[in-house]
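Visitor: structure of the sequence below:
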Amino acid sequence: MKTFEILALGALFAAQGFATDNVLKPEGFVAKIKTEELERNLWNLDRIAKENGGNRAFGTPGYAASSDFILERAKTRFGSQYDTSIQYFTHLYNEVRQISLTGPDGEAVDTITLIYNPGTDDGPIKAPLIDTPVDDARGSACFEDQWAGIDATGKLALVKRGSCAISDKLRLARAHGALGVILYHNLPGTPGSATLSAESYGQIVPVATIKRDVGLAWKAKLEAGEEVVVELYIDAIFEDRKSWNIIAETKEG
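Guide: Below is the predicted model of the structure:
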């Protein structure tokens, strides 16, 4: 079988060309990667993103435009060195068109969504929060025994982020009756996004990720015996869309 490279967008064709005796030698490959070529590729991919609403995810116009850029370079500039092909397949596409979280005093709370986040299909979920234990050593709400005695039926579970996959937390929340999860960050600052994976579709509850300080403030109220009612709304779509890989195989192998 020929040597092949699945073309990562950030480092695509950043080399100046290959001698046949260097194709299979890592040091030969690395030596031919040029910083200016990497920067040029990144500049073009950034330009494509800006022209497509800041999005190059699969199933979007930005993905198709990125693919066109890669194919043009592969077939025109490097056609003598690579055989380039396209591998088509269908994959589950998710897009969160809107997400909002309203706090107990009616205030809008900053939140981010996660990739493959389920929607609140029947409209906003307005429900009291139920607290879950913090376990920084093992990971909070990551294991069944950490949910012992928690009946989250009809409620939104307040869960700390960290350690295990977020989808594991959401599966357990669903198993214990929660309508959704409010996930507060385990670090200061604005939380980053993450993927819940396509494989979790249909197995998890909706989730909103909030800053640590907000989550800790709500947790303190719950520990003081106060009721904390919040409202979560997520408008999300899920559908199968065509995607593809671009594969370049060295002619010599």
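Visitor: going forward, measure contacts and count neighbours with C-alpha atoms only.
Guide: Noted.
Visitor: so which residues of the stretch 51-200 of the chain form strands?
Guide: 82-102, 125-131, 156-160, 180-184 (DSSP state E, counting those that start in this stretch).
Visitor: looking at those strands, which is buried most?
Guide: Most buried of these by mean neighbour count (mean count of other CA atoms under 10 Å) is strand 156-160; its value is a mean of 29.
Visitor: now the other sequence, so there's something to compare against:
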Amino acid sequence: MKHTRLRSRPTRAVFLAFVSSAAVATATLASPTAVGAAPDSAADSASLREAVTTAGVMDHMEAFQDIADAHAGTRASGTPGYAASRDYVVGKLRAAGYQPVVQQFDFPFYRQLATATFEQVSPTPTAYQDGTDFGLMTYSASGNVTAPVQAVDLALSSPATSTSGCEESDFNGFTRGNIALVQRGTCTFGVKQVNAQHAGASAVIVMNQGTAGRTGPFVGTLGAPVATVPSLGTSFTIGQALASGATAHIVASTESEIRPTWNVHADSQAGDREHLVHAGAHLDSVVAGPGINDNGSGSAALLEVAEQMANVRTTNRVRYSWWGAEELGLLGSRHYVNDLEANQPSKLRKTKLYLNFDMVGSPNYALFVYDGDNSAFPVGPGAAEGPEGSGQIEKLFHDYFESQGMPSAETPFSGRSDYGPFIERGIPAGGLFTGAEGVKTASQAELFGGTAGVAYDSCYHIACDTIGNVNEDAIDANSDAIAHAVLTYAQDLSSLMQPVSGAVHGDGTPGGGGLHDDDHELPSS
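Guide: Sure thing, here's the model as predicted:
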């Protein structure tokens, strides 16, 4: 179904004439390496926000939907749909006057080709449902196995953090050909998988820990195509049922191999090269669907802003990036940062901040801002520390929303989007998010509208994440906020150094919106 246009697209020339003249005045006042303030950044932002339209963003998202429709319903990295998405972004950037750079890298591709089978054959025949009672590990191998289940160093009587399967010695006495039953915890799933395979396991079942918050079925990742036998994650309860002498049947059909994919980068023509303002969004979807909210929305909004700023003369250099293979572990942004760190560390040091836009149109949205000062989400499990300057970025977004009469709330630096490699290097970061699989609270429904008790995005990571799965009010609010932030920092970085007194909070309650995680609990069986 086609969306309804909220407003007509204004003449771009009016904005360019206004902002370019202001920026020229700024450039003549600043020394070549100074970080000068623009004479009237508020007025510039208003003009840019008028030029950046919801209609323009939606045009790009409809193009992404058309691409997915033409390529088996997906835009995942490693598929023709992603290559077509790359070409679309590159074409639009070139038409706007940029000289985009396409950065190729290899990554481990994975997809599940058919519904998996997992059942207890004896002593109590029980069929488990894929996606509800269990999920194949990302990078699971294919196979059809019926064999006894053998427990490996489990903690069943007093559930706690488990080391099951983390050491080769855990498999002393393991019978080759059996299915290894290991427990989540301590080391990576990939380590458990490899150790089980070396011991001769015909398949690997990873049961949950049984601790608070980690009891149900879950999906995890092996991190790379290390599996030679099927691998799945399931609940603590199902693991208990299999631990004492059961026989199981597992069937998996997957595709797991190394493939090329790409990042796309475009730099502004103007601006001091010593001061780089970097804004990014991941371009790929999951294999299961077209990914129009996740993350066609962030990619489209960033592209619209880049188009409208193409001829704007700014004080600082702006780099726009569309990342590949985010859905398999932030691989595109990680490749970019690692490559710079290894080969051009001076250029990495010129990056003064990174802005991330991942899911900005969720249908049951909240206006979440990354909690850069950790005031709502203290450093700990699920919340990384925001480097110095991140609290100031958070404040800029909260202040912007407040200036527009809109509430905002916090979401943690959970490590599950492309800001991760940047904050690991101490680069200040911030950005926007409208919620994933998390459930909207009653207080958030009062603030933002929508429905309490329902996920922000009920189509997160599944086939229904189509053009009909985006909220145009969220797109409107966030695309303007993106434009405001990018232009503000393109003109002036001084606010990054200004002290922020007290905790930085929006008007909303901190809810997070869901961890946007690829290692998450499935619905209870």
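Visitor: quick one: TM-score?
Guide: Scored by TM-score structural alignment, normalised by the length of structure 1, the superposition of the two chains gives a TM-score of 0.67; 218 aligned residues with a CA RMSD of 4.0 Å.
Visitor: hmm, back to that, turn the strands of the stretch 51-200 of structure 1 into TSV, columns for distance to Ile115 of structure 1.
Guide: Formatted as TSV, those follow (distance: least, CA to CA, whole Å):
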stretch	distance to Ile115 of structure 1
strand 82-102	7
strand 125-131	19
strand 156-160	18
strand 180-184	14
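Visitor: longest strand of structure 2?
Guide: strand 254-267 (DSSP state E).
Visitor: who are the packing partners of that strand?
Guide: Counting contacts by 3 or more CA pairs under 8 Å, 6 or more residues apart in numbering; DSSP states H and E, strand 254-267 of structure 2 packs against helix 80-95, strand 101-112, strand 316-323.
Visitor: got a list of contacts for it?
Guide: Residues outside strand 254-267 of structure 2 that contact it (CA atoms under 8 Å, 6 or more residues apart in numbering) are 77-78, 83, 86, 89-90, 93, 98-114, 139-142, 225, 317-325, 332.
Visitor: now the helices for structure 2?
Guide: Assigned by DSSP state H, the helices in structure 2 fall at 12-29, 41-51, 54-70, 80-95, 189-198, 236-242, 298-308, 331-343, 345-349, 390-403, 420-424, 442-448, 472-491.
Visitor: on that earlier part again, average gap between the longest strand of structure 2 and structure 1?
Guide: For strand 254-267 of structure 2, the mean deviation from structure 1 after alignment is 2.9 Å (mean CA distance after the TM-score superposition for structure 1).
Visitor: circling back: most packed of the helices of structure 2?
Guide: Comparing the helices of structure 2 by mean neighbour count (mean count of other CA under 10 Å), helix 298-308 comes out on top with a mean of 26.
Visitor: against structure 1, where does it fall?
Guide: Across structure 1, nothing matches helix 298-308 of structure 2 (TM-score structural alignment).
Visitor: tilt between that helix and helix 472-491?
Guide: On the basis of axes from the mean of the first three to the mean of the last three CA atoms, to 10 degrees, helix 298-308 of structure 2 is oriented at 50 degrees to helix 472-491.
Visitor: how far away is the residue nearest the centre of structure 1 from Lys50 of structure 1?
Guide: In structure 1, the residue lying closest to the centroid (CA atoms, centre = their mean) is Thr195, at 2.8 Å. Distance of Thr195 of structure 1 to Lys50 of structure 1, given as CA to CA, to the nearest Å: 22 Å.
Visitor: just Asn94 of structure 1 next, same as before
Guide: Asn94 of structure 1 is 20 Å from Lys50 of structure 1, where distance means CA to CA.
Visitor: with Asp135 of structure 1 instead?
Guide: With distances taken as CA to CA, Asp135 of structure 1 is found 41 Å from Lys50 of structure 1.
Visitor: contacts only, for Pro61 of structure 1.
Guide: Contacts of Pro61 of structure 1 (CA under 8 Å, 6+ apart): Asn52.
Visitor: how about a cut-off of 10 Å?
Guide: For Pro61 of structure 1, the contact set (CA atoms under 10 Å, 6 or more residues apart in numbering) comprises Ile48, Ala49, Glu51, Asn52, Gly53, Asn55, Ser67.
Visitor: check contacts around the nearest residue in space to the fourth one that is not next to it in sequence.
Guide: Read that as Asn52 of structure 1. Closest residue to Asn52 of structure 1 apart from its sequence neighbours, by CA to CA, 6 or more residues apart in numbering: Gly62 at 5.2 Å. Gly62 of structure 1 sits next to Leu45, Ile48, Ala49, Lys50, Glu51, Asn52, Gly53, Gly54, Asn55, Arg56, Asp68 when contact means CA under 10 Å, 6+ apart.
Visitor: nearest residue to the fifth one other than its sequence neighbours?
Guide: What it means is Glu51 of structure 1. Closest to Glu51 of structure 1 by CA to CA, 6+ apart is Gly62, at 7.8 Å.
Visitor: need the counterpart of that neighbour in structure 2.
Guide: In structure 2, Gly62 of structure 1 lands on Gly81 (TM-score structural alignment).
Visitor: show the contacting residues for Ala199 of structure 2.
Guide: For Ala199 of structure 2, the contacting residues are 168-178, 180, 193, by CA under 10 Å, 6+ apart.
Visitor: show me what it aligns to in structure 1.
Guide: In structure 1, Ala199 of structure 2 lands on His176 (TM-score structural alignment).
Visitor: separation between its match and Asp240 of structure 1?
Guide: Following CA to CA, the distance that separates His176 of structure 1 from Asp240 of structure 1 is 30 Å.
Visitor: cool, and Gln16 of structure 1?
Guide: 38 Å.
Visitor: also Glu39 of structure 1?
Guide: Taken as CA to CA, the span from Glu39 of structure 1 to Asp240 of structure 1 is 34 Å.
Visitor: give me the more crowded residue out of those two.
Guide: The neighbour comparison of Glu39 of structure 1 against Asp240 (other CA atoms under 10 Å) goes to Glu39, with 14 against 11.
Visitor: let me know the helix or strand that the more buried one is in.
Guide: Under the criterion of DSSP states H and E, Glu39 of structure 1 resides in helix 35-51.
Visitor: and that helix, what other elements does it pack with?
Guide: helix 61-72 (3 or more CA pairs under 10 Å, 6 or more residues apart in numbering; DSSP states H and E).
Visitor: what's the average distance of the helix it packs on to structure 2?
Guide: Counting by mean CA distance after the TM-score superposition for structure 1, helix 61-72 of structure 1 comes out at 3.2 Å.
Visitor: can you report how many residues lie near the counterpart of Asn172 of structure 2 in structure 1?
Guide: Taking TM-score structural alignment for the superposition, Asn172 of structure 2 sits opposite Gly149 in structure 1. Gly149 of structure 1 has 8 neighbouring residues, counting by other CA under 10 Å.
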